[in-house]
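# what's the 3D shape of this:
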Amino acid sequence: MIKIRVQNMFILTWIKNKQAILRKAYIMSTRRCNIREGNFLNEQDW
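Predicted coordinates for the structure are as follows:
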């Protein structure tokens, strides 16, 4: 019983991580269209 529960938890967290990664990728792809060049300067300052 415990093994099955742990496996289910692992699968659920894996699915959540997948969804989070997909959401991040989607946000990044949509944001890329709206970025102004000024935002890139801050990243390259270091």
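# only C-alpha atoms for contact and neighbour calcs from this point on.
OK.
# so where's the longest helix in the chain?
Identified as the longest helix of the chain according to DSSP state H is helix 2-34.
# could you check how far the residue nearest the centre of the chain is from residue 38?
Nearest to the geometric centre of the chain sits residue 21, at 2.8 Å (Cα atoms, centre = their mean). The gap separating residue 21 from residue 38 is 26 Å, by Cα to Cα, to the nearest Å.
# now do residue 2
Distance of residue 2 to residue 38, computed by Cα to Cα: 53 Å.
# what does residue 16 give?
According to Cα to Cα, residue 16 and residue 38 sit 33 Å apart.
# I have a second one here; can you model it like the first so I can compare?
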Amino acid sequence: MNRTNWEHAGIAAGLMLAVFLPLALLAVPGASIAKRCGPRLQIER
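Next comes the predicted model:
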């Protein structure tokens, strides 16, 4: 019982890492781009 619980926890952690790592890598340049382009977009409106 204990081992299967750890296996499920490992699978869940692996899935979370697989989802959040690419998102974090995309969010960092996205945030810097938003900082540069944000004021321009607000001025255009």
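# on that earlier part again, in structure 2, what residue corresponds to the residue nearest to the centre of structure 1?
In structure 2, the residue paired with residue 21 of structure 1 according to TM-score structural alignment is residue 17.
# what separates that match from residue 7 of structure 2, distance-wise?
For residue 17 of structure 2, the distance to residue 7 of structure 2 equals 15 Å [Cα to Cα].
# okay, residue 38 of structure 1 and residue 28 of structure 1: tell me how far apart.
Residue 38 of structure 1 sits 17 Å away from residue 28 of structure 1, going by Cα to Cα.
# between these two, which is the more surrounded one?
More neighbours surround residue 28 than the other of residue 38 of structure 1 and residue 28, with 13 against 8 (other Cα atoms under 10 Å).
# how many neighbours does whichever residue in structure 1 pairs up with residue 26 of structure 2 have?
Superposed on structure 1 with TM-score structural alignment, residue 26 of structure 2 falls opposite residue 30. Around residue 30 of structure 1 there are 11 other residues, counting by other Cα under 10 Å.
# next: the one 3 residues further on.
Residue 33 of structure 1 sits with 8 neighbouring residues when counted by other Cα under 10 Å.
# what's the answer for the one 3 residues further on, then?
Residue 36 of structure 1 is surrounded by 10 other residues when neighbours are defined as other Cα under 10 Å.
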